[in-house]
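# Predicted coordinates and the sequence they were generated for:
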Amino acid sequence: MARSAAQQSSAAQESSAAPALLSIGQVLARLTAEFPDLTPSKLRFLEERQLVSPARTESGYRKFSPSDLERLRFVLTMQRDHYLPLKVIRGYLDDIDAGRQPELPGAATLSTPSMLPSERRFQRDELMREAGATPQLLSDAVSSSLIVAADVYGEDALHVLTALVELKRSGIEPRHLRGFRAAAERELGLIESALIPVARRNDASSRAKAGELAREIAGQLEIVRSSLIRSALSRLDP
């Protein structure tokens, strides 16, 4: 039986009110500018670890809601910026889902994942203005391999350049910090060596696990480095 005009209008309103669901390709298109290493296998890996639960069509295709998208952005940001293990992030999100307001270890307290802002992007002039840096300081930072030259810079570059502005006031120039790049490369070598057993299993799940393990190792190395610096500073106290 044909539906009445009122029924058709009501159905159309319900359809327009429902949030649009996204395919894996559409999710990648929206997130890869912020997270260049995001791949379909990484998305599937995050689903396996129950960080996100997309809907499924009758044919079995994954469909992500806007809230799924924000949840993914939150998870990926916590990994990238705070080196948090997925099990820690999942525990935090489980508490959020249960209506609690937990504190996330190693990061600022957030009441909901959707409150997490997207990373800001800066043109060269904007970057220097935000950091209070001169063109010469940015050039020196690039030549000393402390910042990678680019058309558009992220917040990491802003944080580094701002720190270099402050260090310059104490007489520390970018050229004095060239050893930092060498130290970072040595740490990368350690991480790559630790990943060899996982990397040998050349499947999508193993590649995603390798990425997660790399972040966890980087976070542990950061803890050791910070502790050594604090210990050395304590010896400077009179």
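Nice, I can see it.
# Please count neighbours and contacts with C-alpha atoms only from this point.
OK.
# longest helix anywhere in this protein?
If you go by DSSP state H, the chain has its longest helix at helix 204-234.
# Quick one: name whatever helix or strand follows the helix or strand hosting Ser41.
In the assignment (DSSP states H and E), Ser41 maps to helix 40-48. As assigned by DSSP H and E, the chain's next helix or strand after helix 40-48 is strand 55-56.
# the strands in the protein, which residues?
Taking DSSP state E as the test, the strands found in the chain are 55-56, 62-63, 122-123, 152-153.
# out of those strands, nearest to Ala98?
For Ala98, the closest of the strands of the chain is strand 55-56, at 19.9 Å, according to Cα to Cα.
# Against which helices or strands is that closest one packed?
Here strand 55-56 touches strand 62-63, going by 3 or more Cα pairs under 8 Å, 6 or more residues apart in numbering; DSSP states H and E.
# starting at the chain centroid, how far to the strand it packs on?
22 Å (Cα atoms, centre = their mean, to the nearest Å).
# here comes the other one, which I'd like you to weigh against the first:
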Amino acid sequence: MSIGEVLAVLRSDFPDVTISKLRFLETEGLVEPQRTASGYRKYSRDDVARLRFILSAQRDQYLPLRVIREQLSEGAHLAQARPTLVAVGDDHRPEPRAAVEEPAVLRLRAQELCTRAGIDERLLADLEQHGLVTVRAGQWYDADALAVAEVAGQLAEYGVEPRHLRAYRVAADREAGLYAQLVAPLMRQHDPTARARAAEAVRELTMLSQRLHAALLRSGLNDALGG
């Protein structure tokens, strides 16, 4: 299959996958499609099985590429491989959706944000005061602001106030500064492959940070509660 056909097959289970992502995984040596005489990629059934395994491991288990590479070398992808039927004739060639399109930027006014997050404007103002939510130029809020507001609203039911969450903002800013230093050299390159590696690195660093925070929080709660 061509890279476009593979993308069309995978998107039924992994709607966020892009051609850039597939090329990045090839650059990392996790999948090695053959090349035609003209240089076009041709993916085998085994290649598609490897891609399914990689994408599942990242999405469901938050595994870093290093661990995924080790599991692939042991043939882990063969256990979940499943045959895929794809029409490859010229008249039935899948027409993949645009691979490089990014989701539309979410822009919400204050009232819209409060409604979707299930909070009132007083809590929103408190979140802004403590630096947890930022209003963008034009007086609108993005998807991250919505996510923070939703979680803050749910935590408020337990008596957790925005002032209690200030430490999260400080810790996140420190992490962002650290990871930005690690990824910046790739972002400065004009090579699209380097920028794809940078985007993947940011995603993995974010997932690893979430796993570390969850583990430390569980450990701290066990110690505090005598678990």
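Structure received. Because the structure is predicted, anything quoted here is derived from the model rather than measured.
# Next one: Glu112 of structure 2 from Glu121 of structure 2, what distance?
Using Cα to Cα, to the nearest Å, we find Glu112 of structure 2 at a distance of 10 Å from Glu121 of structure 2.
# How about Ala76 of structure 2: what's its closest non-neighbour residue?
Phe53 (7.9 Å; Cα to Cα, 6 or more residues apart in numbering).
# Count the neighbours of the one you found for me.
The local packing of Phe53 of structure 2 (other Cα atoms under 10 Å) involves 21 other residues.
# That one and Arg82 touch, don't they?
No - Phe53 of structure 2 lies out of contact with Arg82 (Cα atoms under 8 Å); the separation is 10.9 Å.
# Show me what counts as buried in stretch 203-211 of structure 1.
Buried residues in stretch 203-211 of structure 1, counted by 16 or more other Cα atoms under 10 Å: Ser205, Ser206, Arg207, Ala208, Lys209, Ala210, Gly211.
# For those residues, could you give me CSV that also reports distance to Ile172 of structure 1?
Formatted as CSV, the buried residues of stretch 203-211 of structure 1 follow (distance: Cα to Cα, whole Å):
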residue, distance to Ile172 of structure 1
Ser205, 44
Ser206, 42
Arg207, 40
Ala208, 39
Lys209, 39
Ala210, 37
Gly211, 34
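# Return the member of those nearest to Leu76 of structure 1.
When the buried residues of stretch 203-211 of structure 1 are compared against Leu76 of structure 1 (criterion: Cα to Cα), the nearest one is Gly211, at 11.4 Å.
# What lines up with the closest one in structure 2?
Residue pairing (TM-score structural alignment): Gly211 of structure 1 is matched to Ala199 of structure 2.
# distance from stretch 206-214 of structure 2 to structure 1 after superposition?
Mean deviation of stretch 206-214 of structure 2 relative to structure 1 after superposition (mean Cα distance after the TM-score superposition for structure 1): 1.8 Å.
# make that stretch 192-201 of structure 2, sorry
Averaged out, stretch 192-201 of structure 2 is 1.6 Å away (mean Cα distance after the TM-score superposition for structure 1).
# ok now that stretch, how far from the chain's centre?
Worked out by Cα atoms, centre = their mean, stretch 192-201 of structure 2 lies 13 Å from the chain centre.
# pretty sure Arg169 of structure 2 is touching Gly131, no?
Yes - counting by Cα under 8 Å, Arg169 of structure 2 touches Gly131, with 7.1 Å between them.
# what ranges do the helices span in structure 1?
5-17, 24-31, 40-48, 66-82, 86-97, 124-131, 135-143, 155-169, 178-199, 204-234.
# Mean neighbour count, those: which tops it?
helix 66-82 (a mean of 18; mean count of other Cα atoms under 10 Å).
# ok, back up a step: save the helices of structure 1 as CSV, and put in distance to Gly60 of structure 1 too.
Shown next, in CSV, are these (distance: least, Cα to Cα, whole Å):
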stretch, distance to Gly60 of structure 1
helix 5-17, 21
helix 24-31, 12
helix 40-48, 13
helix 66-82, 17
helix 86-97, 24
helix 124-131, 45
helix 135-143, 47
helix 155-169, 38
helix 178-199, 29
helix 204-234, 19
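# Out of the strands of structure 1, which gets nearest to Ile172 of structure 1?
strand 152-153 (23.1 Å).
# what does the closest one rub up against?
Strand 152-153 of structure 1 is contacted from outside by Arg121, Phe122, Gln123, Arg124, Leu127, using Cα atoms under 8 Å, 6 or more residues apart in numbering.
# at 7 Å instead, please
Strand 152-153 of structure 1 is contacted by residues Arg121, Phe122, Gln123, Arg124 when judged by Cα atoms under 7 Å, 6 or more residues apart in numbering.
# distance of the spatially most central residue of structure 1 from Ala182 of structure 1?
The central residue of structure 1, meaning the one whose C-alpha is nearest the mean C-alpha position (Cα atoms, centre = their mean), is Thr77 at 2.8 Å. Between Thr77 of structure 1 and Ala182 of structure 1 the distance is 26 Å, computed by Cα to Cα.
# likewise Leu21 of structure 1?
45 Å.
# Ok, Leu221 of structure 1 next?
From Leu221 of structure 1 across to Ala182 of structure 1, the span is 15 Å (Cα to Cα).
# Helix 192-225 and the host helix or strand of Ser56 of structure 2, what's the angle between them?
In the assignment (DSSP H and E), Ser56 of structure 2 maps to helix 45-61. If you take axes from the mean of the first three to the mean of the last three Cα atoms, to 10 degrees, helix 45-61 of structure 2 sits at 40 degrees to helix 192-225.
# contacting residues around the nearest residue to Arg121 of structure 1 once chain neighbours are set aside?
Counting by Cα to Cα, 6+ apart, Gly154 is the residue found nearest to Arg121 of structure 1 once chain neighbours are left out, at 4.9 Å. Applying Cα under 7 Å, 6+ apart to Gly154 of structure 1 gives the contacts Arg120, Arg121, Phe122.
# If anything else comes up later, I'll come back, but that's it for now.
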